[in-house]
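# show me how the following folds:
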Amino acid sequence: MNSPRNLEPKPTILIVDDTPDNITLLSALLKDQYKLKIATSGMKALQIACAAPHPDLILLDVMMPELDGYETCRRLKADRATADIPVIFLTAKIRPEDEEMGLSLGAADYIAKPISPAIVRSRVATQINLRHVRLCLQDQNRLLEHLVAERTRELVKMQDATILAMALLAETRDNETGNHIRRTQHYVVALARRLAAHPRFCSQLTPENIELLFKSAPLHDIGKVGVPDRILLKPGKLDADEFELMKLHTVYGRDAIVSLEKYLGGSNDFLRFAREVTYSHQEKWDGSGYPQGLKGDAIPIAARLMAVADVYDALISRRIYKPPFSHEKAVGIMKEGRGTHFDPDVLDAFLEVAASFRDIAKQFRDDEDEF
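This is a model prediction of the structure:
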């Protein structure tokens, strides 16, 4: 019975030489252990080497008409399809500078003619084994990369689910928000993508940061877990004292993110965005917002985007003290806040993508709302 090893296909060697006697000699020497292909010119060698399946090793003469061995090797190494095929020069050019030339072109070995059968067999076997090891390592690396990528995807999904669960936990205490967090995170992305090429925003609104904004946006109201029920669930507008307590939800959210950063011993872009949107999404462009009264560019970009998303969604959503406004009415109200409540450029971007906001609102609408 044949062993699994015996069932493996023979490695393929391409012999390149314009002298028939040399080809006959090498063929007789190697045919029992290897599958052989023959080329009598450099051009023919390139054609055979480029065709799949590629040879596992090339034995290459140097002194050939038209395209010599050195140029043939140079072209093989310049082609991605053949660059990894080991090349052994077999040649009568045995000066040190000749061997140096061959090795500098990427050859794996250099054997002088007339050849020694034992040396040829040994060095051919060495290169075949090395190629086999390299291919095995490449396969293992690809497998490891796949496993790492798969594991990373699983971890990212788990992290995303944890973030969403935290946000939903905060939202369950507010019976008016519905799908607010889903809508606002999509609004923020629509705005960010529109502003990504804008000179004021392009350095921060990279594709990677937009993805982080999408993930951090649901956390903007997590501080509401610290607001008393009598205020959060009050069936009507808040009085001045109650509103002061409600405003603290921005501080509570910021403090939660800061505590996490301290626990981790540092921050990252995701946590920075999360901290910015939780703490500053109620700031206003003219400085009349809270909790810090920041003005203009002092307000983080992430918070400026969230401010537009948050206000639009509040306008189109049903509240105990008001019915949901139409998209058109909401847009009209938003226009009035340009340069006072909202960064003018961000508000202009909102107006340009307002139709997308309406589509997002429809996709994630609360059951009782109509558009």
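# C-alpha only now, for contacts and for neighbours.
Noted.
# for stretch 23-36, which outside residues touch it?
With contact meaning Cα atoms under 8 Å, 6 or more residues apart in numbering, stretch 23-36 is reached by 10-17, 38, 117, 121.
# at 7 Å instead, please
With Cα atoms under 7 Å, 6 or more residues apart in numbering as the test, stretch 23-36 has contacts from 10-14, 17, 117.
# swap in stretch 218-231?
Stretch 218-231 has contacts (Cα under 7 Å, 6+ apart) with 164, 167, 170, 181, 185, 242, 246, 249-253, 274, 277-278.
# which parts of it are buried?
218-227, 231 (16 or more other Cα atoms under 10 Å).
# now do stretch 267-287
Applying 16+ other Cα under 10 Å to stretch 267-287 flags 270-287 as buried.
# ok, stretch 81-91 next?
Residues 82-91 are the ones in stretch 81-91 that count as buried (16+ other Cα under 10 Å).
# name the nearest of those residues relative to I48.
Proximity of these to I48 (Cα to Cα) peaks at T82, which lies at 10.3 Å.
# any idea how far that closest one is from T184?
Remark: distance between T82 and T184 (Cα to Cα, to the nearest Å) = 52 Å.
# buried ones in the host helix or strand of L351?
Here L351, judged by DSSP states H and E, is contained in helix 344-352. Buried positions in helix 344-352, judged by neighbour count with 16+ other Cα under 10 Å: 344, 346-351.
# likewise stretch 130-147?
In terms of neighbour count (16+ other Cα under 10 Å), stretch 130-147 has its buried residues at R131.
# and for stretch 250-264?
Within stretch 250-264, the residues that count as buried by 16+ other Cα under 10 Å are 250-255, 257-258, 261.
# widest-spaced pair of those?
Within those, T250 and E261 form the most distant pair, 16.8 Å apart (Cα to Cα).
# in helices only, show me the contacts of stretch 218-231.
The helices, defined by DSSP state H, take in 164, 167, 170, 181, 185, 242, 246, 249-253, 274, 277-278 from the contacts of stretch 218-231.
# what strand or helix carries R74?
In this assignment (DSSP H and E), R74 forms part of helix 69-78.
# buried residues in that helix?
Buried, per 16+ other Cα under 10 Å, within helix 69-78: 69-70, 72-77.
# following element in sequence after that helix, please.
Scanning forward in sequence from helix 69-78 by DSSP H and E, the next helix or strand is strand 87-91.
# relative to helix 69-78, how tilted is that next one?
180 degrees (axes from the mean of the first three to the mean of the last three Cα atoms, to 10 degrees).
# packing partners of strand 87-91?
Counting contacts by 3 or more Cα pairs under 7 Å, 6 or more residues apart in numbering; DSSP states H and E, strand 87-91 is packed against strand 57-60, strand 109-112.
# which outside residues touch that strand?
Strand 87-91 is contacted by residues 57-62, 107-113 when judged by Cα under 7 Å, 6+ apart.
# need the residues you listed in JSON lines (columns: distance to K335 and neighbour count).
Listed next are the contacts of strand 87-91 as JSON lines, based on distance: Cα to Cα, whole Å; neighbours: other Cα atoms under 10 Å:
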{"residue": "L57", "distance to K335": "71", "neighbour count": "24"}
{"residue": "I58", "distance to K335": "72", "neighbour count": "26"}
{"residue": "L59", "distance to K335": "76", "neighbour count": "24"}
{"residue": "L60", "distance to K335": "75", "neighbour count": "28"}
{"residue": "D61", "distance to K335": "78", "neighbour count": "27"}
{"residue": "V62", "distance to K335": "77", "neighbour count": "24"}
{"residue": "A107", "distance to K335": "70", "neighbour count": "22"}
{"residue": "A108", "distance to K335": "71", "neighbour count": "17"}
{"residue": "D109", "distance to K335": "74", "neighbour count": "17"}
{"residue": "Y110", "distance to K335": "77", "neighbour count": "21"}
{"residue": "I111", "distance to K335": "81", "neighbour count": "21"}
{"residue": "A112", "distance to K335": "84", "neighbour count": "15"}
{"residue": "K113", "distance to K335": "86", "neighbour count": "14"}
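# please provide the structure for the following sequence as well, for comparison with the first:
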Amino acid sequence: MRVLIVDDSRSSLAFLGNVIGALGIAEVECLLSPRAALKRAELAGFDLVLVDHVMPEMDGVELTRRLRHSPSYRLVPIIMVTSDNDRALRVNAIAAGATDFINKPFDPTELQARVSNLLALRRAQTELAEKAAWLKREVESATRHLVEREEEIIWRLARAIEYRDGDTGGHVSRVAQISYLIAEGIGLSPERCRCIYLAAPLHDIGKIGIADAILSKPGKLTPAELELMREHVSIGARILENGSSDVIRTAELIAQSHHERWDGTGYPDRLSGTDIPVEARVVAIADVFDALCSERPYKRAWPVGEACREVIGLAGTHFDPACVAAFEARWSEITALLSATEARTRLAG
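As a prediction, the model looks like this:
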């Protein structure tokens, strides 16, 4: 423990230093100048400060007030040393942040008792703060591990859905990354962008409930088959309903509404405009764009530029115009993403 004593009287300074030093529980540093004491306090961490009331540069009340302005001394005990018993002085000193008072002339026994008690309080306070900091680190570490596990499970499940849908080309990964760029582009918070990024891969989770004959049919679906295929959004929402995490709750919104259209002609609820959850509006663009660029048993892969023009042309009908504008604004990053994915595919091949 470290104690700072500030007094413009050399005799008082020596007396206080000797009495407190005799306790043998703290290092004691003595200074005659309040200004020098402020500078020293910025550099060294003291556990207790004693300040004289009457000093020429600044009085003890002002020194106390300035010390309290420093976050490092917000909780450090400060003792005001004074021969004045005036009530107004004590009220002002307490308002400035004084913890206790020592009267002149000093009683060495009383002085040592007060200093010992305040140092013990400071020690307990410091130990509690250290334990709280340790606990915070432990909680953050445990939370980080939980988040990492949640992310791993989501991506492995998304990979399984992708195989189930007959696609192993990284569709869900690209949808997630493009969705993140769009979400960021429309000004969503980093937390919501992250949620959308992690939830987007589960947008088609309901397809695990669709029969293979429909899901893998190479030709055009009949109206009856199309109705069965469309049930994947409701199946997905039921799989994800009542989630306890933000990511799963976001995934439920996306699974339920990513086939809604801005003009109200989508499914399953024929929502329109901003009644469609923004998370679903974001993912809808990423999903359609990447699906257009991907080859399927029933269609060719569109050229990237042609797919981009198609998305832009559907602003205000199929898609939220603001989301399309963000898609267009982040186009250079999207094409870089597609090029990187293509390069990885060639290397893997």
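# identify the farthest-apart pair in the buried residues of helix 69-78 of structure 1.
G69 and K77 (12.2 Å).
# so who does whichever residue in structure 1 pairs up with S189 of structure 2 touch?
Alignment note: S189 of structure 2 maps to T206 in structure 1; criterion TM-score structural alignment. Contacts for T206 of structure 1 (Cα under 7 Å, 6+ apart) come out as A196.
# A301 of structure 2 matches what in structure 1?
Looks like A301 of structure 2 aligns to P324 there (TM-score structural alignment).
# touching, that match and D313? I think so.
No: P324 of structure 1 lies out of contact with D313 (Cα atoms under 7 Å); the separation is 9.5 Å.
# neighbour count: the two, which is higher?
Taking other Cα atoms under 10 Å, P324 of structure 1 and D313 do not tie; D313 has more neighbours (25 against 19).
# next one: the aligned partner of A149 of structure 1 in structure 2 from D84 of structure 2, what distance?
The alignment partner of A149 of structure 1 in structure 2, by TM-score structural alignment, is E140. As judged by Cα to Cα, E140 of structure 2 and D84 of structure 2 stand 50 Å apart.
# ok, now A325 of structure 2?
Distance from A325 of structure 2 to D84 of structure 2, by Cα to Cα: 72 Å.
# rewinding a little: need the helices and strands packed on strand 87-91 of structure 1 in JSON lines with distance to I210 of structure 1, can you?
Output for those, formatted as JSON lines (distance: least, Cα to Cα, whole Å):
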{"stretch": "strand 57-60", "distance to I210 of structure 1": "48"}
{"stretch": "strand 109-112", "distance to I210 of structure 1": "52"}
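# nearest to E145 of structure 1 among those would be which one?
E145 of structure 1 lies closest to strand 57-60 among these, at 27.4 Å (Cα to Cα).
# what range in structure 2 does the closest one sit on?
Aligned by TM-score structural alignment, strand 57-60 of structure 1 falls on residues 48-51 of structure 2.
# chain center to the matching stretch, what's the gap?
For stretch 48-51 of structure 2, the separation from the chain centroid amounts to 39 Å (computed by Cα atoms, centre = their mean, to the nearest Å).
# with stretch 90-106 of structure 2 instead?
On Cα atoms, centre = their mean, the centre of stretch 90-106 of structure 2 falls 42 Å from the chain's centre.
# that stretch: end-to-end distance?
End-to-end distance for stretch 90-106 of structure 2, by Cα to Cα: 17 Å.
# give me the stretch of structure 1 that that stretch matches.
Across structure 1, the stretch matching stretch 90-106 of structure 2 (TM-score structural alignment) is residues 99-115.
# hmm, who's touching that stretch?
With Cα under 7 Å, 6+ apart as the test, stretch 99-115 of structure 1 has contacts from 70, 73-74, 77, 86-92, 94.
# 10 Å - rerun?
With contact meaning Cα atoms under 10 Å, 6 or more residues apart in numbering, stretch 99-115 of structure 1 is reached by 22, 25-26, 57-62, 69-78, 83-95, 97-98, 119-120, 123-124, 127.
# cool, stretch 52-64 of structure 2 as well?
For stretch 52-64 of structure 2, contacts defined as Cα under 10 Å, 6+ apart pick out 5-9, 12-13, 32-35, 37-38, 49-51, 66-68, 73, 78-84, 89-90, 92-99, 101-102.
# switch to 7 Å and redo it
With Cα under 7 Å, 6+ apart, stretch 52-64 of structure 2 has contacts from 6-8, 34, 51, 80-82, 93, 96-98.
# of those residues, closest to A340 of structure 2?
Of all these, A340 of structure 2 sits closest to G97, with 60.3 Å by Cα to Cα.
# how far away is the closest one from L63 of structure 2?
Counting by Cα to Cα, the separation of G97 of structure 2 from L63 of structure 2 is 10 Å.
# could you do P56 of structure 2 as well?
P56 of structure 2 sits 12 Å away from L63 of structure 2, going by Cα to Cα.
# equivalent analysis for R174 of structure 2, please.
According to Cα to Cα, R174 of structure 2 stands 61 Å off from L63 of structure 2.
# can you check G264 of structure 2 too?
On the measure of Cα to Cα, G264 of structure 2 and L63 of structure 2 end up 68 Å apart.
# same check, this time on I154 of structure 2
As judged by Cα to Cα, I154 of structure 2 and L63 of structure 2 stand 57 Å apart.
# what does L188 of structure 2 give?
46 Å.
# pick the one among the contacts of stretch 23-36 of structure 1 closest to I320 of structure 1.
Using Cα to Cα, the contacts of stretch 23-36 of structure 1 come closest to I320 of structure 1 at P11, 78.0 Å.
# list the contacts of the closest one.
By Cα under 7 Å, 6+ apart, P11 of structure 1 lies in contact with 34-35, 56.
# quick one: the helix or strand harbouring L103 of structure 1 to helix 69-78, angle?
L103 of structure 1 belongs to helix 96-104 when assigned by DSSP H and E. Helix 96-104 of structure 1 runs at 20 degrees relative to helix 69-78, counting by the same axes, to 10 degrees.
# which stretch of helix or strand covers the equivalent of R122 of structure 2 over in structure 1?
The equivalent of R122 of structure 2 in structure 1 is R131 (alignment by TM-score structural alignment). Under the criterion of DSSP H and E, R131 of structure 1 resides in helix 117-171.
# next one: A45 of structure 1
Following DSSP H and E, the helix or strand that holds A45 of structure 1 is helix 42-50.
# now do the residue nearest to the spatial centre of structure 1 against R193 of structure 1, distance only.
For structure 1, the residue nearest the mean C-alpha position is E208 (7.9 Å; Cα atoms, centre = their mean). Relative to R193 of structure 1, E208 of structure 1 is positioned 11 Å away (Cα to Cα).
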